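[1] 3D model of this:
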Amino acid sequence: MKNIKSISVAAMALFLAGCDEIKFNGTMNVLEQITFSQSQNQTVVVAPGQFAAKVTLSANNSKKKIKMEIKNADPATEVKLEFSKDIAIGETFNITAAQMKQNFDLAGTMATKVTRSEERSTYESCTYQYPQTVCRSNKAADQKVSEDLVAKISEFAAVEAVQAPEMVNPVPAEKAPYPGQFGPVPPHTPTCYTQWVSRPGTRYVRYFIETTDRDIDAGFVQNGKTLGSFKGHSTQNETVYTYQSDCH
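    Here you go, the predicted structure:
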């Protein structure tokens, strides 16, 4: 991938919003035993040694969180740290013991570099909304029209019976009620409405890939003494669109 732009971010603060996560893979080097305070008055103790580790930084509306998975055992030891969302992790940082409710400070550096690929183009799949007219029979309306017609036919028969009660022969065919004589034949009365349906389509796009590399070096410091440290690397790729045609 050819990079046309390389940005070295010297003072870029780590900004996490919503459910965003940044994941680091690296090494945990414990020089002296570290005791981590956890929720529900629990503690996690990590003995000296050098271990592979994964660290995830995340945030919600009120807190930032650090989740560590230290592979000093099977399964890995899990440690969680929390602090205010207003505390930034930038090029340099120092989160105090009081801010994390721990017995050590977390201090270190994080270097961030952003690179962008050349602009690319392609056709990609998409979905779009299409209006579709749907009609269904209105049974209630049809039934009402039929009932009105039956009532008119019955009324005609009653009038004929009153006017000529002595008639024995049936009403001549030319005088008998017929469909349409007292109004239109009950129609099919549909109810129609527009329903939006999803359809597959394609669209033309132009975009570039933005890659963010981060290197973090964080130390666990107690009364000026470093109990241990974590060094890790994170790479994130994001597709940034510069143009998107309509989906069709």
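
[2] CA only for contacts and neighbour counts going forward, please
    Noted.

[3] So in the chain, which strand runs the longest?
    strand 190-222 (DSSP state E).

[4] by contact count, what packs against the helix or strand just after it?
    Later in the chain than strand 190-222, the nearest helix or strand by DSSP states H and E is strand 225-244. Strand 225-244 sits against strand 21-30, strand 190-222, with contacts defined as 3 or more CA pairs under 8 Å, 6 or more residues apart in numbering; DSSP states H and E.

[5] Which elements pack onto the shortest one?
    If contacts are counted by 3+ CA pairs under 8 Å, 6+ apart, strand 21-30 sits against strand 49-59, strand 225-244.

[6] Also the longest one?
    Identification of packing neighbours for strand 190-222 by 3+ CA pairs under 8 Å, 6+ apart yields strand 105-117, strand 120-137, strand 225-244.

[7] One more, so I can put them side by side:
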Amino acid sequence: MKTLLPLIAAAALFAGCERIEGQLNVTKAVKLENSRGNSRTIAVGTYTADIKANTKKKITLRLNNESDEKYEFNIPDGSIPTNGTFSYKSATVGQPVDLSGSVATNVTESGIGQTTESCQYQQPVQSCWPLPNGGMSCSTHMETRFGTRWIQYFDRTTSRDVGLSIAVANTNEEAAQFSGHNTTVERVVMNASQCR
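    Below is the predicted model:
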């Protein structure tokens, strides 16, 4: 059995690239600039929406309506906390609104388990062919083979609740609020046998 360093996929922070599904509740018509640079007014109402941090410096709010429009908010690099609050003025986010919010993250880990899983490995294969003047010529190339391996693992579950408040620029007058939730599960492999 071959012991491996834990194969841990970094838990996606909100400032990563995960999408948070939720709802946008607009209590006062709010004007935003969409990703194409056009000014749009979002009417009072409740919208299915999601937010995504495409980079560590930008949050994108997407309304799941007929227009499927996207609105981008600039943020300082890596400044969204895993747990905690944040607040940025209109001049920072590049929109005619102020943006604030909160993130609550909970991480749990399962007990250690074991199983077998499918895998791939490379195997050298020799090919030979006759030469015109007699004799043989051979070469070796690698081919992909499919197999199984035994693994020892645990599952890490990350649950995240995100709230955003959109306010009229330079006031405390909230115009809209986004509330969303996301849960991801990653398998962390602690030990594994050779793939065969």
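
[8] what's the TM-score here?
    The TM-score (TM-score structural alignment, normalised by the length of the second structure) is 0.83; 180 aligned residues with a CA RMSD of 2.0 Å.

[9] gap between the longest strand of the first structure and the chain center?
    9 Å (CA atoms, centre = their mean, to the nearest Å).

[10] go on, stretch 45-55 of the first structure?
    Counting by CA atoms, centre = their mean, stretch 45-55 of the first structure comes out at 34 Å from the chain centroid.

[11] Next: stretch 127-141 of the second structure.
    Relative to the chain's own centre, stretch 127-141 of the second structure is displaced by 51 Å; criterion: CA atoms, centre = their mean.

[12] Buried ones in that stretch, by neighbour count?
    For stretch 127-141 of the second structure, a neighbour-count test (16 or more other CA atoms under 10 Å) marks nothing as buried.

[13] Next: stretch 92-105 of the second structure.
    Of the residues in stretch 92-105 of the second structure, those buried (16+ other CA under 10 Å) are Val93, Gln95, Pro96, Val97, Asp98, Leu99, Gly101, Ser102, Val103, Ala104, Thr105.

[14] Using the centroid of the second structure, identify the residue furthest from it.
    Asn133 (60.5 Å; CA atoms, centre = their mean).

[15] now for the helices and strands packed on strand 190-222 of the first structure, which one comes closest to Ser37 of the first structure?
    Minimum separation from Ser37 of the first structure across these (CA to CA) falls at strand 105-117, 12.8 Å.

[16] equivalent range in the second structure for the closest one?
    Alignment of strand 105-117 of the first structure against the second structure: residues 98-110, by TM-score structural alignment.

[17] Tell me how many other residues crowd Leu81 of the first structure.
    For Leu81 of the first structure, the count of nearby residues is 17 (other CA atoms under 10 Å).

[18] typo on my end, it should be Ile4 of the first structure
    So Ile4 of the first structure, with other CA under 10 Å, has 10 neighbours.

[19] How about Pro81 of the second structure?
    For Pro81 of the second structure, using other CA under 10 Å, the count is 15.

[20] Which residue is the nearest non-sequential neighbour of it?
    Val103 (6.8 Å; CA to CA, 6 or more residues apart in numbering).

[21] Phe24 of the first structure is nearest to which of the helices and strands packed on strand 190-222 of the first structure?
    Of all these, strand 225-244 comes closest under CA to CA, at 4.6 Å.

[22] For that closest one, list every residue counted as buried.
    Thr226, Leu227, Gly228, Ser229, Phe230, Lys231, Gly232, His233, Ser234, Thr235.

[23] Nearest to Ala161 of the first structure, out of those residues: which one, please.
    Closest to Ala161 of the first structure, out of all of these and judged by CA to CA, is Thr235, at 95.8 Å.

[24] Could you dump the helices and strands packed on strand 190-222 of the first structure into CSV and include distance to Thr202 of the first structure?
    Shown next, in CSV, are those (distance: least, CA to CA, whole Å):
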stretch, distance to Thr202 of the first structure
strand 105-117, 24
strand 120-137, 5
strand 225-244, 10
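
[25] Tell me which of these lies nearest to Cys192 of the first structure.
    strand 120-137 (4.1 Å).

[26] Would you mind pulling the contact partners of that closest one?
    188-208, 247-248 (CA atoms under 8 Å, 6 or more residues apart in numbering).

[27] Kindly report the same for stretch 45-59 of the first structure.
    With CA under 8 Å, 6+ apart, stretch 45-59 of the first structure has contacts from 16-36, 64-72, 85.

[28] one more time with 6 Å, if that's ok
    Residues outside stretch 45-59 of the first structure that contact it (CA atoms under 6 Å, 6 or more residues apart in numbering) are 16, 20-35, 64-72.
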